[in-house]
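Asker: Turn this into a structure:
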Amino acid sequence: MAVTAIRGRIITGVDLLADGIIAFDGGTVMEVTPAGQWNYPGVDVVDTRPSGVTLVPGFVDVHCHGGGGAGFHHDPLDASRVVRFHRSRGTTTQLASLVSAPGEVLRRQVAALAPLVHTGDLAGLHLEGPFLSVWKCGAHDPAAIIPGDLSLLSELLDVGGGAIRSQTFAPETAHAASIARLLHKGGAVPCIGHTSADSATTRRVMAASSGQWGATHLFNAMPALHHRDPGPVASCLSAAARVEMVVEIIGDGVHLSDDTVRMVFDLVGPGQVALVTDAMAAAGMPDGDYALGGLDVRVDDGVARLSTGDHYVGDVPAIAGGTATLAEVVRRTVISAGVDLVSAVQSATHTPATLFGLKAGHLRPGYPADMVALDEDLRAVAVWHRGERIKTSPEQC
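Answerer: Presented below is the predicted three-dimensional model:
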């Protein structure tokens, strides 16, 4: 592949070059520099400035269950379909998230998906459960939720062969501190989520194991922050402010108020916020009937809610994942929540990649040439994966 050089407005992942040039040498970034310092006269440069686009790193989604009509819970062919769909929308790096399920099902799913991690199609696996609170199960089948089981977790880590990069668990579950230590030992990030724990319990479990920590979709599936009973939200925000935790935010306008999204950015900064989708099969698809794990889901007006059993939050069915892409989440975070574009991009690229030790989410020499062009309305209009421009959806072209 010949060297490709593109000039324009570039967000590297943490910094803005108002007029820069990025060059790909095959599938790897060769150079990122201010245009005035470009020193390769023999290389043709494509100038994107007249179109007004902003070039950003390929998005990194570390909480995603599916999209494009398929999910990660069935077979590798479905998983590859999910990867292709999100890649065409700008997410060039992603973890595959698995909902709570019986141990034998999780073993089978991890074994089926691990090869896609080892080939690089996926960046890793995220176990969302099964050691959760049945009182905050959300779209998880309560029958599949069990107390913390170190033997099961150890077996899943072995089956994955390094593919498991994170697990969400409730800090009040059995053996929570030991679960955290086992995850850290196995190279995975322990994440607080789907919990009824109080603030003290959450803080105590986090103190039991040093290393990187995450919070799964902060505010969702956990007690509300209250001034006399602050719950896990307070402990997670405090840990993020101390640079000890990265908190996930689903900034799609459904899971959280835009003002809540802005508040979290203002409190802890983009280096401690990971924008995620929690997308399920209906992402990019019309309203209708879908599934998440073994539960039925109905999507109306782009909002996915369980249609199985009596899973209610108040008087409405529980939200069952997201239907937005990460590019759409970034756009809403800027336009509706009022977060500046550089910060929103950082939280959708560099921050999650850094949390999981991934060589992604940054436009710098030696990194994969994964890039997205956002138009002036912040819509993804072009995607490069490993230096190759890939086909995007018709509405993007």
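
Asker: switch to C-alpha atoms for all contacts and neighbour counts from now on
Answerer: OK.

Asker: Which residue, other than its chain neighbours, is closest to A239?
Answerer: M245 (5.4 Å; C-alpha to C-alpha, 6 or more residues apart in numbering).

Asker: tally of neighbours for that neighbour?
Answerer: M245 has 26 neighbouring residues, counting by other C-alpha atoms under 10 Å.

Asker: Relative to G214, how far out is it?
Answerer: Using C-alpha to C-alpha, to the nearest Å, M245 is found at 5 Å from G214.

Asker: Now the helix or strand hosting E155: buried residues?
Answerer: Under the criterion of DSSP states H and E, E155 resides in helix 150-160. If you call a residue buried by 16 or more other C-alpha atoms under 10 Å, then helix 150-160 has these buried ones: L153, L156, L157, D158, V159, G160.

Asker: Stretch 340-349 too?
Answerer: Under the neighbour-count criterion of 16+ other C-alpha under 10 Å, stretch 340-349 has L341, V342, S343, A344, V345, Q346, S347, A348, T349 buried.

Asker: Farthest-apart pair in those, please.
Answerer: L341 and T349 (12.1 Å; C-alpha to C-alpha).

Asker: Please tell me how far the residue nearest to S347 when sequence neighbours are not counted sits from A348.
Answerer: Computed as C-alpha to C-alpha, 6+ apart, the closest residue to S347 that is not its neighbour in sequence is A274, at 4.8 Å. Relative to A348, A274 is positioned 6 Å away (C-alpha to C-alpha).

Asker: if we can go back for a sec, mind listing what the residue nearest to A239 touches?
Answerer: Q212, W213, G214, A215, C236, A239, Q272 (C-alpha atoms under 8 Å, 6 or more residues apart in numbering).

Asker: try it again with 10 Å
Answerer: 191-192, 206, 211-215, 235-239, 268, 271-273, 355 (C-alpha atoms under 10 Å, 6 or more residues apart in numbering).

Asker: Touching both of M245 and G214, which residues are there?
Answerer: With C-alpha under 10 Å, 6+ apart, M245 and G214 have common neighbours C191, I192, M206, C236, A239, Q272, V273, L355.

Asker: Now for the residues you listed, which sits with the most neighbours around it?
Answerer: Neighbour max across those (other C-alpha under 10 Å) = I192, 30 neighbours.

Asker: My guess is it contacts P232. True?
Answerer: Yes - contact criterion C-alpha atoms under 10 Å: I192 and P232 qualify, at 8.3 Å.

Asker: To check against the first, give me the structure of this:
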Amino acid sequence: MATSTTYTNARLVTPSGIVENGWLRVAGGRIEALGEGPAEGRDLGGAWILPGFIDLHVHGGGGHSAMTSREAIRESVAFHRAHGTTSTLVSLVTAPLERLAEAAGWIADLAEEGLILGGHFEGPFLAHSRCGAQNPAALRAPDRKELRLLLDAGRGTIRQATIAPELVNTNGDTGLDLIRDLVADGVIAAIGHTDATYEQAQAGIEAGARLVTHVFNGMRGLHHREPGPLLAASEHPDVVLEAINDGVHLNDPVVRMLDRLAPGRLAFITDAIDATGIGDGEYLLGAMRVRVADGQARLADSGALAGSTLTMGDAVRRAVRDVGLPIETASRYASAVPARVLGLTDRGTLTPGARADLVFLDEDLRVTEVP
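Answerer: Next up is the predicted model:
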């Protein structure tokens, strides 16, 4: 029989609301039971217990970049776990096909080991006009054979890919073709780094796209005569919007607006780069030189935003303290919604039978422990 551990005197954030003076029992890596009231066990002194965070979009952290090596991915995952991320989808920036294929192999190794959920190709089939910090020299027109090469390199562990749906290749392949191929392969198609109009984004969604990569960033904006991808996505109840809630990529009132526009359909992401947790200085994001100052990562040449230095723990904390969302909503956007995006039914909530991926927060909503 598996040894059990009971945590007591805690505030539990559950799908049905906050349980004050709660207790939660773990056995065999699963949540066995939870409830309210006095119980015997480890007294958490009123700490918050939230389900572990699930990051759909992270490039590195703790001084380690996913584009560098297999071990660098391992180290960056360990860094983010200490800040509450218990499930990670590793993102790769645009690079030559051979480099992407090599990195996809590292991801496959670590996914098969069980360390990560899999990989996300953020490119190379993106719009030059909205490339942001992606290497413009490595961007490619949509090509079904090249997509197949990249997916095969990931050995079935690529879970997500970002596509600009409006792109067309001279060989006849289109961004919509790539979205359909991804969906047929069981991969989540995301719309991002795109200059798509409302109608083109709608076509991408009709082709099967179910995610928007870091909404507002790297895409045509919301305009009263040109509504763009955001409004197209907001009208489809199955489409989830990634949000970088660092106060830089999205202003706090914009996050509140997104919560009203697509309630229950935001997924907090970090889009974190290797500088996260290290501090200001100069770094590389793929082939692009990045300068971090006051915690903001920008391309050294153009000043374009180049990922973030955010952790999921900080994203949740500022969602409550700065944006003004209820902690239950912030928790849902960091755990349950990304779990739903990936089709993971075994995590993302504090419910009996779920994985015991837990995060403890103090009164100030700072991560204190990831047991």
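
Asker: Report the contact partners of the residue nearest to S347 of structure 1.
Answerer: Each residue near A274 of structure 1 by C-alpha under 10 Å, 6+ apart is listed here: 60-63, 214-217, 246-251, 344-353, 355.

Asker: Spell out the residue ranges of the strands in the stretch 151-300 of structure 1.
Answerer: 164-169, 189-192, 214-215, 246-249, 273-275, 288-292, 295-300 (DSSP state E, counting those that start in this stretch).

Asker: could the ones you listed go into CSV alongside distance to Y312 of structure 1?
Answerer: Formatted as CSV, the strands of the stretch 151-300 of structure 1 follow (distance: least, C-alpha to C-alpha, whole Å):
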stretch, distance to Y312 of structure 1
strand 164-169, 21
strand 189-192, 22
strand 214-215, 23
strand 246-249, 22
strand 273-275, 25
strand 288-292, 16
strand 295-300, 13
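
Asker: What are the buried residues along the top helix by length along structure 1?
Answerer: Ranked by residue count under DSSP state H, the longest helix found in structure 1 is helix 103-118. Within helix 103-118 of structure 1, the residues that count as buried by 16+ other C-alpha under 10 Å are G103, L106, R107, Q109, V110, A111, A112, L113, A114, P115, L116, V117.

Asker: And for stretch 220-230 of structure 2?
Answerer: R220, G221, G228, P229, L230.

Asker: number of nearby residues for A293 of structure 2?
Answerer: When neighbours are counted by other C-alpha under 10 Å, A293 of structure 2 registers 12.

Asker: Show me what it aligns to in structure 1.
Answerer: Superposed on structure 1 with TM-score structural alignment, A293 of structure 2 falls opposite D300.

Asker: which non-adjacent residue is nearest that match?
Answerer: Spatially, and ignoring its direct neighbours in sequence, D300 of structure 1 is nearest to D287 (5.3 Å; C-alpha to C-alpha, 6+ apart).

Asker: Kindly report the same for A348 of structure 1.
Answerer: If the residues on either side of it in the chain are set aside, A348 of structure 1 comes closest to L275, at 5.1 Å by C-alpha to C-alpha, 6+ apart.

Asker: ok, now which ones touch G41 of structure 2?
Answerer: S4, T5, T6, Y7, T8, N9, W23, L24, R25.

Asker: mind redoing it with 8 Å?
Answerer: So G41 of structure 2 contacts T5, T6, Y7, T8 (C-alpha under 8 Å, 6+ apart).

Asker: Pretty sure the second one sits in a strand.
Answerer: Yes - according to DSSP: H, G, I helix; E, B strand; the rest coil, the state of T6 of structure 2 is that of a strand.

Asker: Assign the closest residue in space to it that isn't next to it in sequence to one of the three secondary structure states.
Answerer: What sits nearest to T6 of structure 2 in space, not counting adjacent residues and going by C-alpha to C-alpha, 6+ apart, is R25, at 4.1 Å. Recorded secondary structure, R25 of structure 2: strand (three-state DSSP).

Asker: any idea what R25 of structure 2 aligns with in structure 1?
Answerer: In structure 1, R25 of structure 2 lands on A23 (TM-score structural alignment).

Asker: Within the helices and strands, which one has the most centrally placed residue in structure 2?
Answerer: What sits nearest the mean C-alpha location of structure 2, by C-alpha atoms, centre = their mean, is L56, with 2.4 Å. Taking DSSP H and E as the criterion, L56 of structure 2 maps to strand 53-58.

Asker: now the helix or strand that that strand is followed by: which residue numbers in structure 1?
Answerer: The first helix or strand that comes after strand 53-58 of structure 2 along the chain, using DSSP H and E, is strand 60-61. Strand 60-61 of structure 2 corresponds to residues 66-67 of structure 1 when matched by TM-score structural alignment.

Asker: so how far does the matching stretch sit from its counterpart in structure 2?
Answerer: Once fitted to structure 2, stretch 66-67 of structure 1 is off its aligned match by 0.4 Å on average (mean C-alpha distance after the TM-score superposition for structure 1).

Asker: that older thread, show me the buried residues of stretch 220-230 of structure 2 that map onto helices.
Answerer: Those of the buried residues of stretch 220-230 of structure 2 lying in helices (DSSP H): G228, P229, L230.

Asker: How about the counterpart of the second one in structure 1, nearest residue that isn't a chain neighbour?
Answerer: Aligning on TM-score structural alignment places P229 of structure 2 opposite P232 in structure 1. The shortest distance from P232 of structure 1 to any residue other than its chain neighbours is 4.7 Å, reached at S199 (C-alpha to C-alpha, 6+ apart).

Asker: residues in contact with the counterpart of L100 of structure 2 in structure 1?
Answerer: In structure 1, L100 of structure 2 lines up with L106, judged by TM-score structural alignment. By C-alpha under 8 Å, 6+ apart, the contact list for L106 of structure 1 reads L98, S100, L156.

Asker: Run a quick neighbour tally on V26 of structure 2.
Answerer: Count around V26 of structure 2 with other C-alpha under 10 Å applied: 22.

Asker: show me what contacts it?
Answerer: When contacts are counted by C-alpha under 8 Å, 6+ apart, V26 of structure 2 touches S4, T5, T6, E32, A33, A356.

Asker: measure G160 of structure 1 to A170 of structure 1 for me?
Answerer: Distance, G160 of structure 1 to A170 of structure 1, using C-alpha to C-alpha: 22 Å.

Asker: All set, thanks.
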